[in-house]
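Colleague: Need coordinates for the below:
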Amino acid sequence: MPSPSVVEFEAHRSYLTAVAYRMLGNRAEAEDAVQDAWLRYSQQTGEIRDTRGWLTTVTARICLDQLNSARVRRNAYPGEWLPAFVVEPDADPADRAEMADQVSIALLVVLEKLTPEQRVAFVLHDAFGVPFDEVAAVLDSTPAAARQHASRGRKAVAEGQVRHTAGLAEQRKVLTAFLAAAQDGDMRTLAAVLAPDVVAIGDGGGVVRAALRPVLGAERVARFFIGLVSHRLAGVTDLKVEPVLVNGSAALMLSGAHPDGSRLLVVVAIAVDEGRITGIYNQQNPEKLVLGDFE
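Modeller: This is a model prediction of the structure:
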């Protein structure tokens, strides 16, 4: 029989993973943070009156430490940074298990632009309703300072988040139209499925060639992807394009082999609002592609 502490901790694991994932933007790092919280919990000898609250504070502190240590690495990261993609086969929600830590790539991208304190305060208070006195304990600050961090984070998210309101069926429809127009080299049709303020971000991690800066605007993004299809994919053999899901949203996975024998693997996730694509996220860094059931 597992000890009561194990049973109680496991009752909170999915919640803690959801908290950590929003803070770190990486599923594996989030799970490691939660496991670290378990080790600290299992070593406690005193009474813990509020297990969920205690574990939330400990997990958040672990994440805050990771965010602070990651700032230097992120500043030196080659090109744009995108969160790690967890790729699943495309299926209706009823046909797959719901993920407690499901959150859009569009939100994770803008969360990355917050300071560690803003991100922790915003996630804890706005996403999970943690009171500011408890947020302050995580940040080692006053409740007033914690409130200010959350307010600044909230404002940055509201101003910077790419609009993503469409349901899965609409996302699939728009993504299919986008792919067909790009493959046909139809500039006008492709631009028509893009919002005027669309942004395209690629992450190659210095390992795979990718745009070093975001591409902005419908015309520039359309031209970029038509060029990508006509030049970068022209010599690829065994090219396979599959509909997939990334964090519950419609996406495409492109795989094949380059003429030099190297592997092509790109996952293109999108954000959609009012029938048009508002954000395109190309994850090409192989270290940030977790293929789940595809592996």
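
Colleague: For the rest of this, base every contact and every neighbour count on C-alpha atoms.
Modeller: Noted.

Colleague: Show me the helices in this structure, by range?
Modeller: Counting by DSSP state H, the segments of the chain that form helices are 4-24, 27-42, 51-75, 105-111, 116-122, 128, 132-139, 143-160, 168-184, 187-192, 218-227.

Colleague: of these, which approaches Leu289 most closely?
Modeller: Nearest to Leu289 among the helices of the chain is helix 27-42 (10.8 Å), distances taken as C-alpha to C-alpha.

Colleague: outside of the closest one, which residues touch it?
Modeller: Helix 27-42 is contacted by residues 5-6, 9, 13, 16-18, 20-21, 24, 55, 58-59, 62-63, 84, 86 when judged by C-alpha atoms under 8 Å, 6 or more residues apart in numbering.

Colleague: Mind checking which of these are buried?
Modeller: The neighbour-count test (16 or more other C-alpha atoms under 10 Å) marks 9, 13, 16-18, 20-21, 24, 55, 58-59, 62-63, 84, 86 as buried among the contacts of helix 27-42.

Colleague: The structure of the following sequence is requested for comparison with the preceding one:
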Amino acid sequence: MPDGGERDFLAHRNLLMGVAYRVLGRVADAEDVVQEAWLRWSKAGPVADPEAFLVTVTTRLAVDRLRRVRARREAYVGEWLPDPLLTGPDAAAGVLRTESVSLALLVVLESLSPLERAVFVLRDVFEFPYAEIAAALDRREPAVRQLAARARTHVQERRPRFEVDPVAWRQVTDRFLGACLNGDVAELMGLLAPDVRLIADSGGKAVAPRRPITGPEQVARFVLKIMKLSRSFTDSAGVDPAARIGYRLVTANGGPALQVTADDRPFVHFQLQVADGRVSACHLIVNPDKFAAVTAEDGPALRP
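Modeller: Sure thing, here's the model as predicted:
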């Protein structure tokens, strides 16, 4: 291990996790990549630039893993969404920049090639110089610039508008939660934009639509149906009938999100995309596999 190796690795771990998660969209995969980077770092000899070495190893591992998992995602049942990632209320001030870790943007990044995605993350999110990115990906700099331009154009064309004001985002989420808990269809519909879409990720392992739902009435009625937590739904989500159910607001992927918990373990995750004070999209995650790395420690339970 390089001198001061553990200290250097820990100093860069958040950066490595930020790169790996944005490239892969899965917490468990990102953690595996960072762990493998640690193993390679611990076996390395003297390293002149620890950050460059660690980012290079992490990026290459993430790109290789993304190429392998893409085939599995093509066979995924229903819509696929990135894993929810609890980021904390001050995420925007640190390495987990709010917009670049949002579910809305990560969904757009899914349509990029692995190399385009890696270049976009390193250049447009973390602002690495083109020369360093070229070295990390073992590509010539002009080729990396072309990849960056292509990825940037693709993202700009497909990036949805959403409310960046965290106060407004939280207020809409609070009202959404209140309407859900009160079963208020009219209030809920009033929060939804005319072209609102709901995308649900169940992986075929919980009761949820396999295609997007559109329109305020259809989305509102489905959300309230989910929030009633019917026995058929909770059974499909693997919830113990005797579990204590709770509702809480957390900060995930750079913004507020609503989680339904069973004995403090989440099994429903709602995150809203807000534009002009109304909900333009709702991302719903109910696949039990996507909560393996998620805890409910970010906020107090709202209802026992």
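
Colleague: Identify whichever of the helices of the first structure lies nearest to Val199 of the first structure.
Modeller: Val199 of the first structure sits nearest to helix 218-227 of all the helices of the first structure, at 7.4 Å, using C-alpha to C-alpha.

Colleague: how big is the offset of that closest one relative to the second structure?
Modeller: Following superposition, helix 218-227 of the first structure is found to deviate from the second structure by 3.4 Å on average (mean C-alpha distance after the TM-score superposition for the first structure).

Colleague: Can you give me the buried ones in that helix?
Modeller: Neighbour counts using 16+ other C-alpha under 10 Å place 218-219, 221-223, 225-226 of helix 218-227 of the first structure among the buried residues.

Colleague: and what of stretch 108-116 of the second structure?
Modeller: Across stretch 108-116 of the second structure, burial judged by 16+ other C-alpha under 10 Å covers 108-110, 112-116.

Colleague: The first structure: matching residues for that stretch?
Modeller: The counterpart of stretch 108-116 of the second structure in the first structure, using TM-score structural alignment, spans residues 110-118.

Colleague: Can you give me the end-to-end span of the matching stretch?
Modeller: Stretch 110-118 of the first structure stretches 12 Å from its first residue to its last (C-alpha to C-alpha, to the nearest Å).

Colleague: ok, now stretch 80-90 of the second structure?
Modeller: Stretch 80-90 of the second structure end-to-end distance (C-alpha to C-alpha) = 27 Å.

Colleague: Please tell me how far it is from the chain's geometric centre.
Modeller: Offset of stretch 80-90 of the second structure from its chain centre (C-alpha atoms, centre = their mean, to the nearest Å): 4 Å.

Colleague: Check the gap between the most centrally placed residue in the first structure and Ser14 of the first structure for me.
Modeller: Nearest to the geometric centre of the first structure sits Ile105, at 3.7 Å (C-alpha atoms, centre = their mean). Relative to Ser14 of the first structure, Ile105 of the first structure is positioned 19 Å away (C-alpha to C-alpha).

Colleague: Arg147 of the first structure contacts Phe132, correct?
Modeller: Yes. Arg147 of the first structure is within contact range of Phe132, at 6.3 Å (criterion: C-alpha atoms under 8 Å).

Colleague: wait, which of the helices of the first structure is closest to Asn247 of the first structure?
Modeller: Short answer: helix 105-111, nearest of the helices of the first structure by C-alpha to C-alpha, at 7.0 Å.

Colleague: after superposition, how close is the closest one to the second structure?
Modeller: Aligned to the second structure and superposed, helix 105-111 of the first structure gives a mean residue distance of 1.8 Å (mean C-alpha distance after the TM-score superposition for the first structure).

Colleague: corresponding residue for Glu141 of the second structure in the first structure?
Modeller: Counting by TM-score structural alignment, Glu141 of the second structure lines up with Pro143 in the first structure.

Colleague: Outside of the match of stretch 108-116 of the second structure itself, list whatever touches it.
Modeller: Residues outside stretch 110-118 of the first structure that contact it (C-alpha under 8 Å, 6+ apart): 23, 25, 64, 67-68, 119, 139, 149-150, 152-153, 156-157, 160-161.

Colleague: on that earlier part again, quickly check the buried ones among the contacts of helix 27-42 of the first structure for the two that are furthest apart.
Modeller: Within these, Phe9 and Ala84 form the most distant pair, 26.2 Å apart (C-alpha to C-alpha).

Colleague: Excluding residues flanking it in the chain, which one is nearest Val267 of the first structure?
Modeller: Leaving aside its sequence neighbours, Val267 of the first structure sits nearest to Met253 (C-alpha to C-alpha, 6 or more residues apart in numbering; 4.4 Å).

Colleague: Could you check how far that neighbour is from Tyr281 of the first structure?
Modeller: Computed as C-alpha to C-alpha, the Met253 of the first structure to Tyr281 of the first structure distance reads 12 Å.

Colleague: Residues in contact with both of these two, list them for me.
Modeller: Joint contacts of Met253 of the first structure and Tyr281 (C-alpha under 8 Å, 6+ apart) are Val268.
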